[in-house]
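K.L.:
sequence and predicted structure below; questions after.
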Amino acid sequence: MSEETAAPTGSAGASADVLPIVNQEGRMLERTPWFPSELDVGAECYRVIGCAGSPLSGKSTLLNELFGTHFSVSRVRATDRRRWSTRGISASLAANQETILVLEVDGGDGGASGQQLQERCLRYICSVSDVVLCNVWYHDLGRYDSDPQWCLRTMVRELSQADGPLLRTCVVFVVRDADGDALDSTAAVTDALWLDAEEYWQQETGGSGSSSTSSSGAAATSSRSVETLRAALELRVVLLPSPRASRSAYDTAVQRLRHEMLDAGGSLSSEFSKGLPADGFAAFSRRLWEGIAAQPAGWSRGSVPLALHMASVDRGAFALASGGNGALPSEALVAAYHCDGAFSEILRNSAEELGELASQLEEGDKISGFGRRAEDLLNKYLSGFESATEAYAGQEVRERKRAELESVLDASLQSLFLKQLQLIRENALQHFKTASSSEEIPGDFAFYTADALFQREAEDSVRPGSDWSYANERSDLQQTMAEISARRKQLIHVQIQAAEQQRQAMQYMQLQQAQLQAIQQQQYGGTLGNWNVGVAYRPPDTNVNLSLLHQQGRTQVQVSMVPDEQAGLLGPNGFTSGVGPGNLGVSFNINI
């Protein structure tokens, strides 16, 4: 069978945004990342919801109603339940929520192999989920071999195997078809589940109900009290009425559960976060699944837990049976579990510090000496992991988890490095624009100084010993500056051409003006050899004015009677002093 999980006959086809991550044969999807948005979300932690429970109990329908997902809804009838096997795990992002990841354990039953796969799936979602939804029937509560008891026992066993501080997990038992008076029994159901959880805890940690301790892992947890369990586990109960009996009451209860989970301070608060960044979640899940799949099967419904069976195994006899290596499988599993816990803790601690650096870059502030700082952060986190897992030094699982942790942290730091490069590029480009706008600074000089500034600051941001590169960003900057220079040169060339055209136009206008002036002078001044003569005469003490004009070969005589307004100021002959005989006025004009 391929890595993808095919939908079984009788179920609606899954949507394209639902990704099968574990198929029916127990193989996890190798593709990373699972969703393209993981790269955009980066080091921000996923808020993870896992859902398991009774088959055909409406898990997919509930998740679709709560988170707007499109999980395949089963159309199998109750009479076909015996043929309904565990199909693995499907994943989807909540609608319009790139940081909320929803995981569903598909199917159930299916014989011993199906139960084994279902147990591994439940252990996986318990390890990575902030909130685990156990979807069960009301009539199954209190039955020893029922789905609620099996889910609760599996989760308590997972918590009991941890050797370090326990990460808090919220477990919500969604009880279906709780009609009538049963809707008022939330507190009673919660108390009953706590009593069962404490009993399982005492059995697993070597308290009452356990004859002896079987391994170093069990011995390490034998002194744990019930308070430790209550500090690590938050049990909640939500009773849903049957939608067939009262659809409105069912919808109201579902909406109330949705608000309790998604509202601020609800179940998906940071109190239960496992601190797994989105861009490293797929890689972490694959390593975790490999560790879970390598472990022997636990217990089936109604059987004694594997940890209690191991208590009666003689270490020497097992060493002979295993070829004399003397290593119990549980010791390797404890190492894997503790290394996973330390891995998760380091990622959660790093997410907060890396988030502060990301916020600084988002505000446009460069991080001075980013390369050295990134190296210091990476060494600090790796040293913290090594200190937390020092007891398992030399084991393969520890080295593998350390390499995986280094890879995830390096990817998160590199995403910050790329944001740093964007700020450096913008700063260098602004420097180039400012320098090139000055006429005193050559364009080539501005280009090389900006490029040198980018290279110097980018080199200072590269983590020593990493394969980070800024070649693409530098090439993009050089291309952008070259385009700006080319456009600027083209603009200057256009301006020069416009100035030259304006100069030529002015010369033409000046020439035309000179020619016009020459024509006007010739028109009014005449030509060489032509005489212009004008004679005017006013008889004394009369208003008669006689004028004679000869110009350009034409003669004009004009007689007018115009009172002489200046006669009172002039002499008796019309002049202050007579000029020539007859007081004639003569004008003489020669054009040479």
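P.N.:
Perfect, thanks for sending it. Predicted model only: the values in this text are computed from it and were never measured.

K.L.:
C-alpha from now on. contacts and neighbour counts both.
P.N.:
Noted.

K.L.:
would you map the strands across the protein?
P.N.:
If you assign secondary structure with DSSP state E, the strands in the chain sit at 19-22, 47-53, 88-93, 100-106, 131-137, 169-176, 233-239, 531-537, 544-551, 554-561, 585-590.

K.L.:
could those go into TSV alongside mean neighbour count?
P.N.:
Compiled in TSV, the strands of the chain are given as follows (neighbours: other C-alpha atoms under 10 Å):
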stretch	mean neighbour count
strand 19-22	24
strand 47-53	26
strand 88-93	24
strand 100-106	25
strand 131-137	25
strand 169-176	23
strand 233-239	20
strand 531-537	16
strand 544-551	14
strand 554-561	11
strand 585-590	11
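
K.L.:
could you export the ones you listed as TSV, including distance to A245?
P.N.:
As requested, the strands of the chain are arranged in TSV below (distance: least, C-alpha to C-alpha, whole Å):
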stretch	distance to A245
strand 19-22	33
strand 47-53	22
strand 88-93	30
strand 100-106	26
strand 131-137	15
strand 169-176	12
strand 233-239	14
strand 531-537	126
strand 544-551	124
strand 554-561	125
strand 585-590	126
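
K.L.:
wait, which of these is closest to L117?
P.N.:
Each of the strands of the chain was scored for nearness to L117 using C-alpha to C-alpha, and the closest is strand 88-93 (7.2 Å).

K.L.:
and the closest one, what other elements does it pack with?
P.N.:
Other helices and strands packing on strand 88-93, by 3 or more C-alpha pairs under 8 Å, 6 or more residues apart in numbering; DSSP states H and E, are strand 19-22, strand 100-106, helix 111-128.

K.L.:
neighbouring contacts of stretch 354-365?
P.N.:
The list of residues contacting stretch 354-365 from outside it, by C-alpha atoms under 8 Å, 6 or more residues apart in numbering, reads A43, E44, K366, I367, S412, L413, L416, K419, Q420, L423.

K.L.:
next one: stretch 107-126
P.N.:
Contacts to stretch 107-126, defined as C-alpha under 8 Å, 6+ apart, come from residues 26, 50-56, 82-89, 103, 105, 132, 151, 154-155, 158, 169, 288-289, 292-293, 297-298, 300.

K.L.:
try this one next to it:
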Amino acid sequence: MNGAQLIDEDGKCWEGRLGRGGLAYRDILDYGVVAVIGCQSSGKSTLLNRVFGTDFPVLDVNKAGRRRTTTGVWGAVARNQGNPVVLLDVEGSDSRERGEGMHSFEARTALFSMALADVIVVNMWLHDVGRHQAANYDLFEVVFSQRKQAGIGQLGAEKKRIVVAVRDFDAEVADLEEVESILTKDLVRIWNETNGMESPSLSDVFSLEFRSFPHPKYDMDGFNEAVQSFRQDVGPWCTKKVSLNRFEDYSVSVWNSIGRNIHADGWTLDLPEHVEMILRVACDGARSLALRSVEEEFLDLRYSVGTRKILAQHAATVNRGN
């Protein structure tokens, strides 16, 4: 399944690309959304490709050097345990190519991921654990602060799952429990600083998970085992308010909404507008289904008139439309 660029590096949305694989056109509410964020060149696209069988572009250091490969936001629709899964491959943070606008774009994509995804995968290298910027703590601050402004529990009954993927993990030089302890303490501290000690605890709002992935070059078997384990555990998915075939329209609305709500201290996700978008997209989808049903009835009626059906049969068809 090839990935397609949904949002380019300038923040422009390219509509109609997610449906290239066919699955995105399905009118269903039971599907998953997984977004991956993290530092540039940390293997985010590679992880998605290995877990979900996608074909997002990946970095070839030998040919291109260490630079950003994913620009903007790319998307694809894959399957996981029988259910469609929308995958969002987000541009890496801390990119020198992004320049002065780096933090604004990172914040916007982080909010975008939080608004849409059931599971947010935060990719980080083992040697970056405990380092503020390299460990994506800035992005956690954005997500945690906006979760409070949006209202605890208002964006859905299910907790948001944050999966910290610790890359290039080596059990000979690090202990996973110790890594989890360091990261948990740091994230709880960030949560308390952005939300206040009297707010609900971090665990009341987010489900935190930690997964280690060995370096595939030095421990391919261990890497494959970690990939297989994550593939099996990434679901299940909650029922959505927006059908899969309307997801792309909804995501464009969310992206534009975040862009309209820029303030002096950064980006915000406006909850009333967010809820209104869900309802609007859902209503548009229901209206489209109703119109399609009426059109089918009308075509049947035209055909039956042409074949001179009995008048009573025409009346029955018209009454169904009423």
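P.N.:
Cool, the structure landed. Here the structure is a predicted model, which is why all the values come from computation and not from measurement.

K.L.:
quick one on the thing from earlier: let me have the helices and strands packed on strand 88-93 of the first structure in TSV, extended by distance to D184 of the first structure.
P.N.:
Compiled in TSV, these are given as follows (distance: least, C-alpha to C-alpha, whole Å):
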stretch	distance to D184 of the first structure
strand 19-22	38
strand 100-106	28
helix 111-128	28
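
K.L.:
relative to M561 of the first structure, which of these is closest?
P.N.:
When these are ranked by distance to M561 of the first structure, counting by C-alpha to C-alpha, first place goes to strand 100-106 at 111.4 Å.

K.L.:
how big is the offset of the closest one relative to the second structure?
P.N.:
Comparison of strand 100-106 of the first structure with the second structure after fitting gives an average deviation of 0.9 Å (mean C-alpha distance after the TM-score superposition for the first structure).

K.L.:
that strand: how far from the chain's middle?
P.N.:
Taking the mean C-alpha point of strand 100-106 of the first structure and that of its whole chain, the gap between them comes to 21 Å (C-alpha atoms, centre = their mean, to the nearest Å).

K.L.:
same question, stretch 285-293 of the second structure
P.N.:
Centroid separation between stretch 285-293 of the second structure and its chain, computed with C-alpha atoms, centre = their mean, is 27 Å.

K.L.:
average distance between it and the first structure?
P.N.:
Between stretch 285-293 of the second structure and its aligned partner residues in the first structure, the average distance after superposition works out to 3.9 Å, using mean C-alpha distance after the TM-score superposition for the first structure.

K.L.:
contacting residues for R67 of the second structure?
P.N.:
R67 of the second structure touches Q40, S41, L59, S95, counting by C-alpha under 8 Å, 6+ apart.

K.L.:
G50 of the first structure -> the second structure?
P.N.:
By TM-score structural alignment, G50 of the first structure lines up with A35 in the second structure.

K.L.:
is it true that its match touches L87?
P.N.:
Yes - under the criterion of C-alpha atoms under 8 Å, A35 of the second structure is in contact with L87, at a separation of 5.9 Å.

K.L.:
what is the burial count for D184 of the first structure?
P.N.:
Here the count is done by other C-alpha atoms under 10 Å, and D184 of the first structure has 12 residues near it.

K.L.:
so I262 of the second structure is in contact with T268, correct?
P.N.:
Yes - when contacts are counted by C-alpha under 8 Å, I262 of the second structure is listed as touching T268 (6.3 Å).

K.L.:
neighbour-wise, which of the two wins?
P.N.:
Using other C-alpha under 10 Å, the more surrounded residue of I262 of the second structure and T268 is T268, with 23 against 14.

K.L.:
residue contacts, the residue lying closest to that one once chain neighbours are set aside?
P.N.:
Distances taken as C-alpha to C-alpha, 6 or more residues apart in numbering place N261 nearest to T268 of the second structure, at 5.7 Å, with adjacent residues excluded. Contacts were defined as C-alpha under 8 Å, 6+ apart; by that measure N261 of the second structure touches W267, T268, L269, D270.

K.L.:
recalculate using a threshold of 7 Å.
P.N.:
N261 of the second structure sits next to W267, T268, L269 when contact means C-alpha atoms under 7 Å, 6 or more residues apart in numbering.

K.L.:
in CSV: those, plus distance to D249 of the second structure.
P.N.:
As requested, those are exported to CSV (distance: C-alpha to C-alpha, whole Å):
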residue, distance to D249 of the second structure
W267, 21
T268, 20
L269, 17
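
K.L.:
what's the closest of the residues you listed to V129 of the second structure?
P.N.:
V129 of the second structure lies nearest to W267 out of those, by C-alpha to C-alpha, at 26.2 Å.

K.L.:
if we can go back for a sec, which one of the contacts of N261 of the second structure sits closest to E15 of the second structure?
P.N.:
Of all the contacts of N261 of the second structure, E15 of the second structure sits closest to L269, with 21.5 Å by C-alpha to C-alpha.

K.L.:
how close does that closest one get to L87 of the second structure?
P.N.:
Look at L269 of the second structure and L87 of the second structure: by C-alpha to C-alpha, to the nearest Å, they are 21 Å apart.

K.L.:
then E177 of the second structure?
P.N.:
Distance, E177 of the second structure to L87 of the second structure, by C-alpha to C-alpha: 29 Å.

K.L.:
and what of L208 of the second structure?
P.N.:
L208 of the second structure sits 19 Å away from L87 of the second structure, going by C-alpha to C-alpha.

K.L.:
circling back to that earlier point, among the contacts of N261 of the second structure, which are in helices?
P.N.:
Among the contacts of N261 of the second structure, DSSP state H puts none in helices.

K.L.:
tell me which residues of stretch 372-383 of the first structure come out buried.
P.N.:
Judged by neighbour count (16 or more other C-alpha atoms under 10 Å), stretch 372-383 of the first structure contains these buried residues: A374, E375, L377, L378, Y381, L382.
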